[in-house]
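Asker: Return atomic coordinates for the entry below.
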Amino acid sequence: MSLRLFAALPIPPDTARELKRLQKGVPGARWRPLENFHITLRFFGDVEDRQLEDLDGELSSIILPQFTFELGIANWFGKAEPHTLWMGVTAPEPLSALNLACEKAARRTGLKADPRHFKPHVTLAYLHHTPEEKLRRFVERTLDYRSGALMAQYFSLYKSHPRHGEANIYEPIADYPLG
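Answerer: This is a model prediction of the structure:
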C-alpha cells in the first residue's frame, strides 16, 4: 500500500485564523480550510509503506537550526490561466536549506528528484476561471498584511487523505525538531 506524503512547516493556529479572514472577494476561488495551511518543503507523492520507515529515518536525521519567517505579499501561480492563490514567505535562506535537506532525504530513500523550483508559500485557494483583475485586487487589498515573526521549531511529515469534491485532509504523522 502507498501513502501520499509531503514534508511541511505547519502554520500556527492564530496566524491561520488571520489568513482565513483574508479569504474573500475572489470569484472561482476554492478557499483552503485553515487546518490545511502549511508551507510545503518537499512533496514526496505516493510512497510505499516499506519506504516510509527509511524516509522517516532520513528526515529525523536533519539537523538545522530553528529560524523565524514571516508571511506576506500574496500572488498566484498560472500567469496564462491562474490556478493557485497564495501568500508568500520571507526567510528564503533557512527555508531553502530545509527544502534541500528534505530533497536529499528523499533521494537517499530512492525517490526521484523533485523537478519543480522551490517557491515557499501558503496556498490560500485553488482557482477556476478567476479573472486576473480580481486577483490583482486581492493582492492589492492584502498588501499590508504581514504575519509578524513566526518561529519554525519543527517540521512535519504529512499524509494526504483525498476526499472527492472537498479539500484533502492533511494528517501530520511525524514531527522533526529543529535546533
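Asker: Only C-alpha atoms from now on, for both contacts and neighbour counts.
Answerer: Will do.
Asker: Thought residue 8 was touching residue 152, still the case?
Answerer: No. If you go by C-alpha atoms under 8 Å, residue 152 and residue 8 don't touch, sitting 10.7 Å apart.
Asker: Now the longest helix along the chain: buried residues?
Answerer: Assignment by DSSP state H gives helix 92-108 as the longest helix of the chain. For helix 92-108, the neighbour count (16 or more other C-alpha atoms under 10 Å) marks 94-95, 98-99, 101-106 as buried.
Asker: Next, work out how far apart residue 97 and residue 67 are.
Answerer: Distance check for residue 97 against residue 67: by C-alpha to C-alpha, to the nearest Å, it reads 11 Å.
Asker: what's the answer for residue 30, then?
Answerer: Going from residue 30 to residue 67 by C-alpha to C-alpha gives 31 Å.
Asker: who touches stretch 8-20?
Answerer: The set of residues external to stretch 8-20 that reach it, using C-alpha atoms under 8 Å, 6 or more residues apart in numbering, is 33-35, 37-42, 124, 147, 152, 154-158.
Asker: For the comparison step, fold the sequence that follows:
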Amino acid sequence: MLLRLFAALPVPEAIALRLTALQKGVPGANWRSAEVMHITLAFFGEVDDAAAEELDTGLAGIRCKPFDLAIKGAGHFGRAAPRVLWMGVEPHPSLLLLANSCERAARRIGIPVEKRRFSPHVTMAYLGETRLDRLLSFERRLALYRSPDWCADRFYLYSSLKGGRGDNPYRIEAEYPLI
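Answerer: Below is the predicted model:
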C-alpha cells in the first residue's frame, strides 16, 4: 500500500486559533481549519510500507533540542496565479537543521525530496478566483504580525489523502520528541 507522507511540526491549538481569527478579507479563499495547521519540514510523496518503515526509523534517529518558534508576516505562493496564502515562520537555526535532517533521512533510503528551497510557513488558505488586490491587502495588514512564541518539542510523520482538503485530511503516523 502507498502512503502520501510528510514530516511536520504541529502548530499549538492556541496559536492556530489566533491564526483562524485572522482569516477574513480575501473572497475566494478556502480557509484552513485550526486542526490542520502545521509547518511542513519535508514532503516525501507516495511511499510504500517498507520504505515508510525505514523512513520512520530514520526520522526517529534525528537529534534536535526543543526550540522556540513564532509565526511572523504573511505572503502567498504562485506569482502569476496565486494559489496558497500563508503565514510565515520566524527563522530559527534549529528549524532549518530539523528540516535538513528530515530530508537527509529520506535521501539515505532513496526517497526523493522536493528540490524547492525550504520556506517555513503555515498554509492559511488555498486560493481559487481571488482578486490580487484583496490578497495583497491581507498581506499588508499582517506584514508586522507576530504570534507569541511557543516551544517546538516534537514533530510528526503525517499521511495525507491525495487532494484531500476536507475537515482533516491528515493522519499522524508517528511522533518524534525533540531531545
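Asker: For the contacts of stretch 8-20 of the first structure, which ChimeraX command selects only the ones that are buried?
Answerer: Restricted to buried positions by 16+ other C-alpha under 10 Å, the ChimeraX selection for those reads:
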select :33,34,35,37,38,39,40,41,42,124,147,152,154,155,156,157,158
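Asker: In helices, which of the contacts of stretch 8-20 of the first structure fall?
Answerer: Using DSSP H to define helices, no part of the contacts of stretch 8-20 of the first structure is located there.
Asker: Now do stretch 43-61 of the second structure: distance to the chain's middle.
Answerer: Distance of stretch 43-61 of the second structure from its chain centroid, counting by C-alpha atoms, centre = their mean, to the nearest Å, is 18 Å.
Asker: Repeat that for stretch 141-151 of the second structure.
Answerer: How far stretch 141-151 of the second structure lies from its chain's middle: 16 Å, per C-alpha atoms, centre = their mean.
Asker: what comes up buried for it?
Answerer: Within stretch 141-151 of the second structure, judged by 16+ other C-alpha under 10 Å, the buried ones are 142, 146-147.
Asker: how long is it end to end?
Answerer: 26 Å.
Asker: With stretch 120-139 of the first structure instead?
Answerer: Using C-alpha to C-alpha, the end-to-end distance of stretch 120-139 of the first structure comes out at 17 Å.
Asker: now the residue lying farthest from the centre of the second structure: how far from residue 178 of the second structure?
Answerer: Here the centre of the second structure is the reference, and by C-alpha atoms, centre = their mean the most remote residue is residue 133, at 25.4 Å. Distance of residue 133 of the second structure to residue 178 of the second structure, given as C-alpha to C-alpha: 41 Å.
Asker: what's the answer for residue 111 of the second structure, then?
Answerer: Counting by C-alpha to C-alpha, the gap between residue 111 of the second structure and residue 178 of the second structure amounts to 23 Å.
Asker: show me the contacts for the closest residue to residue 66 of the second structure other than its chain neighbours.
Answerer: Leaving aside its chain neighbours, residue 66 of the second structure sits nearest to residue 153 (4.6 Å; criterion: C-alpha to C-alpha, 6 or more residues apart in numbering). Residues counted as contacts of residue 153 of the second structure (C-alpha under 8 Å, 6+ apart) are 65-67, 177-179.
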